[in-house]
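Student: Okay, predicted coordinates and the sequence, questions at the end:
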Amino acid sequence: MNQDYIKADHWSIIEEGFDVNQVKSSESLFSIGNGAMGQRANFEEHYSGPTFQGSYIAGVYYPDKTRVGWWKNGYPEYFAKVLNAPNWIGINVSINGEALDVFKCKKIEKFRRELNMKEGWLSRSFTATLQNSIEIEVESKRFLSLDFDEVGAIVYKVKLLNRDAQINFSPYLDNGITNEDSNWDDKFWDVLSVNHEDNQAFIVSRTMKTHFYVCTAMCSQIAINGKVLNQEKQISENINYVEFQYKNYVKKGDTISLTKFGGYTTDRNHDKKELISVAKKTLHEVSKIGFQSLLDLQKAAWAKIWEMADITIDGDVKAQQGIRFNIFQLNQTYLGKDARLNIGPKGFTGEKYGGSTYWDTEAYCIPFYLATKDQKVARNLLAYRFQQLDKAIENAEKLGFKNGAALYPMVTMNGEECHNEWEITFEEIHRNGAIAFAIYNYHRFTSDYSYIPEKGLEVLIGIARFWHQRATFSKAKNKYVILGVTGPNEYENNVNNNFYTNYIAKWCIKYTAENIELVEADYPSDFTRIMNKVKLSKAEVTQWTTVADNMYFPYSEAEQVYLQQDGFLDKELITVADLDKSQRPINQKWSWDRILRSPYIKQADTLQGFYFFEEDFTVEELERHFDFYEPFTVHESSLSPCVHSIQAAKLGRMEQAYTFYLRTSRLDLDDYNHEVHEGLHITSMAGTWMSIVEGFGGMRVKNNKLSFDPKIPKQWNAYSFKINFRNQILKVNVQKNKTHFELVGNTALDILVNDKLISIQPNTLITVKS
């Protein structure tokens, strides 16, 4: 049974009624971020029930020493932890000496929480009867500013309902925080100073080992019935903590409110000696602007994002809520402003997985950012990998590769591999292919070739060298094989000749060789610079292509399908439909030994290859492979349903495509995998966007043109989206029997619709009947 307490709404995530069993899940679902920092939706006031406290700063991490039972050569030295940052949102509240704690109140009524995605804010309200029988009404609203991305803002209000009382508000900063997932219970932070001045307070701390300097700051102001008080406060502090205490006698019916601004300045962006002075200046500036005006700026900033990124769905509120939730969380996580950053799988919503970068970015996120932002954003994501090429070469050297072969990490913060599981670290090497595919995808979509001679070709050469060295010549098969790998299906470890891995290896080598020729012909100075740097000869390229031309792919004549790996047909092939539902999800019910011997597929594997390289296969081949593999797929990876939705749509199986779409779009909202309390699945959210645009909309780039094959689920009346294609914005509106196209720009655009060429003039509506 999936969770279903989130109310269906077009623009908001809404929870009504307080349930202690939902607190951790809601802390994930209602998370907020602004690309530079983020936080789980923890209560501002003290909460003594089960909770997962979490605030995070982009790019700030800790190298937690790897914990394994048996050390293997080449193993990553550390597992990079997304660091739980000092807490700035805290406000202790007491009424006549009793602390407000929702977990301990006699009664909680009218509890309502709302994450307004259209405007970018989080609110909460409830009435409470305390143990001392005082009745209060509480309202809070907070957001993390997009305009001032080092600052968040809170307004917290308490109204007395049944009597006069003494109300104490105590806003604080707390550096005494820990990570839930520490390997050794290490201390992650050193506090360097605790300061306060007027209504501002500052804690300067430094991460252990990595030595990131962070100033956590706050300022606060009290008002009664909207009238600001200029009052004395008491100050409490220790080595990790600073608190302001405001004491006021409040009459029944009156409302006392605290406005609190807070956030972080870091030495990633400022001189470490100036962190306090920068924080002071920023707090002063936002205080002068005020909460409401800052919120108005927030609404305008989000309106601008939605203007390009929104997808509308007419006739299906849950589907509409799902896609907007996904788009909202992606933009909260990464806005493309800082080329040093990437898109972590949990974003700012939890600590699981560690690291900030997986292959998810290249395989799933880049298409979303390509089409909904300026192409510079996607270019930044590619540049991120170029900047870490030296580390990728080091990673490969640790495993015995040479001559500039590059193996990009499965998980990283700074380019070094830091994944904790050996079967992933050493074996899930297909990630290398996704890096190369993203370069191809970027050029295909933008037609900007300049990235390849400037940066991309060096990356491609390092990757091609890796694949050449990783392949082994099999005399028995008279082919090159790739042994001991884990494909995208992580429920098979240490297998031979994973189809997807072998295919992407072949493709990478061919694509690299092709681009070496293009750069030599069209960019001779870049070609000379690169060849001098990497010491590449034509003879070496010939050795690569020999491997690519003779790559082995396991194939079953009986089934007429490529096999996921050599031994797949040796398994007991019982489909998911015949698996007892009480055994699901198998990753929580079965031993790893049992999973590895089973035929069950965590996510698209062979079908991932058919998704990336669909032009290499016929629709009939796709159908055969889809019908063979999907029945064994348990979709226990968040990255699985979107690929299957796109392929089902291509096959015209709209009911199945819709079911997969709903699963990917509401994966967290409905908690399909029973793990949302740990955080959201941020990177897979881009797959939700792909399910609509590439799946139902059928968007591709064919023959250097934007192409569509629009379809619509029967549950919908219409849907619409926008594509920024080569600096021209195309609006697409799909209805039951027709599709509208409208171009925003100055020059005409030729597109393909159902393989027919159509020329669209600027600001003219074109209708194509289906």
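Tutor: It's in. In this text, all values refer to a predicted model and were calculated from it rather than measured experimentally.

Student: Only C-alpha atoms from now on, for both contacts and neighbour counts.
Tutor: Noted.

Student: and Phe261, what does it touch?
Tutor: Phe261 makes contacts with 151-154, 218-220, 283, 286-287, as judged by C-alpha atoms under 8 Å, 6 or more residues apart in numbering.

Student: ok, structure two:
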Amino acid sequence: MNQDYIKPDSWSIIEEGFESERVKSSESLFSIGNGAMGQRANFEEEYSGPTFQGSYIAGVYYPDKTKVGWWKNGYPEYFAKVLNAPNWIGINLLINGESFDLFKCTEVKDFRRELNMKEGWYERSFVATTPEGIDLAVKVVRFLSIARNELGAIKFDVELLNSDATVVFEPYIDSGITNEDANWEEKFWKTLDVSTRDQRGFITSKTLKTEYHTTAFMQSQVFKNGHLVPVEASEVLFDEKISFRYSLDAQKGEKITLQKFGGYVTDMNHKREELVSAAANVLEQAVSAGFDTLLNEQKNAWSKIWEMADISIEGDVKAQQGIRFNIFQLNQTYLGEDARLNIGPKGFTGEKYGGSTYWDTEAYCIPFYMATKDQHVARNLLTYRYNQLDKAIENAKKLGFTNGAALYPMVTMNGEESHNEWEITFEEIHRNGAMVVAIKRYVDFTGDFSYIPEKGLEVMIAIARFWQQRANYSTQKDKYVILGVTGPNEYENNVNNNWYTNYIAKWCIEYTIAAIDSVKNEFSQDHDRIMAKTGLTAEELARWQEVAEKMYFPYSEEYKVFLQQDNFLDKEIIPVSELDKTQRPINQKWSWDRILRSCYIKQADVLQGFYFFEDHFSMEELEKHFDFYEPLTVHESSLSPCVHSIQAAVLDRMDQAYKFYLRTSRLDLDDYNNEVKEGCHITSMAGTWMSIVEGFGGMRVVDGQLSFNPKIPNGWEAFSFKINYRNKILKVNVAPGKTSFSLEGNEAIEILVKGKAVKVEPNHLVCV
């Protein structure tokens, strides 16, 4: 049973009614971030019920020692993880000396949360009765500033409803925090300095091992009925915590407000010895501006993001809410200005997957950032991998590969492999292919081939070398085979000749050879530099060519489809529709042994290849493979429904495409996989964007020309989106029977619509 407590709304995520058992799920769904830091929607005040505390700083991580009972050569020594950072949001509330705790209140009424995605703020309000019988109304507004990405702000209102009382606010910062997912109960942080100055608090800490230095900071002001009250706070300092105590006597009906400013500065952006002064500077500017001005800045910053990134859907509020939630979370996680950062699968909403970089970025996220921002953001994501090429070569070397072959990690923070599951670390090598797919997508979409001679070709050569060495010649088949792998479908481990892996390996080699020729002809100096640096020879190229030309692909003559892997048809083929619903999700109900022997597919595997290389296959081939594999797919990976949605749209199966779209867009809001309490699925949210733009909008780049084949789900009145194609901003509006295009700027563009050329002039609406 999926959850259904989130109220449908086109611009907000809304929860009404207080249920302690869904607090952890809501902490994920109402998370906020600004690209540089983020936090789960934990209560500011004390809460003794089930909760998952989480505040995170982009790029700050810890190498937690891998926990396995055995060891093999090449096994990663640690699992990189984003760290729960010092907590700056805490505000204890005491009423007549008693600590306020929602979990202990005798009654909670009118509880409401709202995450306003249009304006970028989170609000929580309720009326509660304390065990001592005092009724109070509370409203808390919180945001992390996009305009000032080291700063967050909180406005905490308390109104006494049935009696006078002494109200005490105790804002604090605390560096004595732990991770939910610690392997060895280790401490990840060491507190270096706890200090106060002019009613401001500062805690400087460093991460152990990685030595990131951060200063968490805070400053607060108290208001009565909207007027600033000059209350002198008493301060309490501990080894790892600072709190200030503000006490006011309040009468029934009076509103007491604490405004708190806080956040983090790190040595990624400041000198270590200047962290406290940098934090003080952030606070000085924040207090000088004031909460309301900062909130208006926030609204304006989000307005600019939405101006380009929004997808509007008319006639389906749940679909609209779903896509905006996805776009909002993607922008909260990564804004593209810092090439040192990347997109973790949970963003800032939880600790699962360690907050590290996966192949998801290249396979799913780059198209979203490329089209809704501009090409330098996508270039930053590609540069992230170029900067880690030496580490990728080192990773391959540990596994026995030579001559500069590179294996990009499945999971990383700094380029080293840090995934701690054998079948994924060593076998899920298809991730190497996604690196090259991302480069091709970037070049096709932006027209910027210069990335390849500047940086991309070195990455591509190292990856091609890996594929050539990883394939081995089978005398029995007179073909090259790739043995002992796991494809994107992680419900088949250690298989031979996974079709997707073999196909992407062949394609990577061929694309690299073609790129080398292009660079030789057009960028001869770069060509000579790269050949000298890599030592690539004609003999080696010939070995690559042989592997690509003689790659083996398992195929069933009976079903006329490529097979997931050599022995797929040895399995008992029973469609998912015949599975007892009580057995789902199988990853939570079945043993791993049983899953591996079953025919069930976690996510698109063969179909993932058909998605990436759509123009390599006919419509008939796509239909045949979709009809064979989709009925066997349980979609227990967040990355699965979006690919199926796009392909169902290509096949004109709009009801099915819509069903998959709704599943990917509301995966977390409706908690399809019963795990949202661990965090949201950020990287798959980019797939949701693709479901609309590439699926329903039919957007492709065909021979250097932008192309659309628009379709609309039943019941939708219209949908629209914008894309930045080669610095031209095109708006597309699709309605039943009619699609219109408008163009910003000064230069016309010629596009294809259902295969026919259409010229769009600036500031002129073109209807097709």
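Tutor: Alright, I've got the coordinates. Every value quoted in this text rests on a predicted model; they were computed, and no experiment measured them.

Student: So after superposing, what's the score?
Tutor: Here the superposed chains carry a TM-score of 1.00, computed using TM-score structural alignment, normalised by the length of structure 2; 768 aligned residues with a C-alpha RMSD of 0.5 Å.

Student: still on that earlier bit, just the buried ones from the contacts of Phe261 of structure 1?
Tutor: Neighbour-count burial (16 or more other C-alpha atoms under 10 Å) is assigned, among those, to 151-154, 218-220, 283, 286-287.

Student: Could you list which of those residues belong to strands?
Tutor: 151-154, 218-220 (DSSP state E).

Student: ok, how many other residues are close to Asp390 of structure 2?
Tutor: 18 (other C-alpha atoms under 10 Å).

Student: which residues sit against the strand or helix carrying Val768 of structure 1?
Tutor: Using DSSP states H and E, Val768 of structure 1 sits in strand 765-769. Applying C-alpha under 8 Å, 6+ apart, the contact partners of strand 765-769 of structure 1 are 737-743, 753, 760.

Student: how about that strand: buried residues?
Tutor: Quick answer for strand 765-769 of structure 1: no buried residues (16+ other C-alpha under 10 Å).

Student: Assign a three-state SS to whatever residue of structure 1 lines up with Trp689 of structure 2, would you?
Tutor: Trp689 of structure 2 maps onto Trp689 of structure 1 when the alignment is built from TM-score structural alignment. Here Trp689 of structure 1 takes the helix state, with states given by DSSP: H, G, I helix; E, B strand; the rest coil.

Student: just to revisit the earlier point, now structure 2: which of the contacts of Phe261 of structure 1 match?
Tutor: Counting by both residues aligned by TM-score structural alignment, their matches' C-alpha atoms under 8 Å, the members of the contacts of Phe261 of structure 1 that carry over to structure 2 are 151-154, 218-220, 283, 286-287.

Student: so can I have JSON lines of the residues you listed showing distance to Glu557 of structure 1?
Tutor: Compiled in JSON lines, the kept ones among the contacts of Phe261 of structure 1 are given as follows (distance: C-alpha to C-alpha, whole Å):
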{"residue": "Val151", "distance to Glu557 of structure 1": "61"}
{"residue": "Gly152", "distance to Glu557 of structure 1": "61"}
{"residue": "Ala153", "distance to Glu557 of structure 1": "63"}
{"residue": "Ile154", "distance to Glu557 of structure 1": "64"}
{"residue": "Met218", "distance to Glu557 of structure 1": "68"}
{"residue": "Cys219", "distance to Glu557 of structure 1": "71"}
{"residue": "Ser220", "distance to Glu557 of structure 1": "72"}
{"residue": "Leu283", "distance to Glu557 of structure 1": "69"}
{"residue": "Val286", "distance to Glu557 of structure 1": "68"}
{"residue": "Ser287", "distance to Glu557 of structure 1": "71"}
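
Student: of those, closest to Thr446 of structure 1?
Tutor: Among the kept ones among the contacts of Phe261 of structure 1, Val151 lies closest to Thr446 of structure 1 (C-alpha to C-alpha), at 34.4 Å.

Student: Please list all residues in contact with that closest one.
Tutor: 144-145, 261-264, 282-283.

Student: Strands - which of these land there?
Tutor: Per DSSP E, the contacts of Val151 of structure 1 map to strands at 144, 261-264.

Student: For the residues you listed, which single residue is the most surrounded?
Tutor: With neighbours taken as other C-alpha under 10 Å, the top of those is Gly263, carrying 31 neighbours.

Student: Ser123 of structure 1 versus that residue, what's the distance?
Tutor: 18 Å (C-alpha to C-alpha, to the nearest Å).

Student: picking up where we left off before, for the ones in strands among the buried ones among the contacts of Phe261 of structure 1, give me a markdown table that also has distance to Pro585 of structure 1.
Tutor: Shown next, in a markdown table, are those (distance: C-alpha to C-alpha, whole Å):
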| residue | distance to Pro585 of structure 1 |
| --- | --- |
| Val151 | 40 |
| Gly152 | 38 |
| Ala153 | 40 |
| Ile154 | 39 |
| Met218 | 44 |
| Cys219 | 46 |
| Ser220 | 47 |
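
Student: what's around Leu579 of structure 2, how many residues?
Tutor: Neighbours around Leu579 of structure 2, by other C-alpha under 10 Å: 12.

Student: likewise Arg113 of structure 1?
Tutor: Count around Arg113 of structure 1 with other C-alpha under 10 Å applied: 25.

Student: mean distance, whichever helix or strand it is part of to its aligned residues in structure 2?
Tutor: Using DSSP H and E, Arg113 of structure 1 maps to strand 107-116. Taken over the aligned residues, the distance from strand 107-116 of structure 1 to structure 2 averages 0.3 Å (mean C-alpha distance after the TM-score superposition for structure 1).

Student: Which residues does the helix or strand following that strand contact?
Tutor: Of the helices and strands lying after strand 107-116 of structure 1 in sequence (DSSP H and E), the nearest is strand 121-129. Residues from elsewhere that reach strand 121-129 of structure 1 (C-alpha under 8 Å, 6+ apart): 30, 32, 102, 105-116, 135-144.
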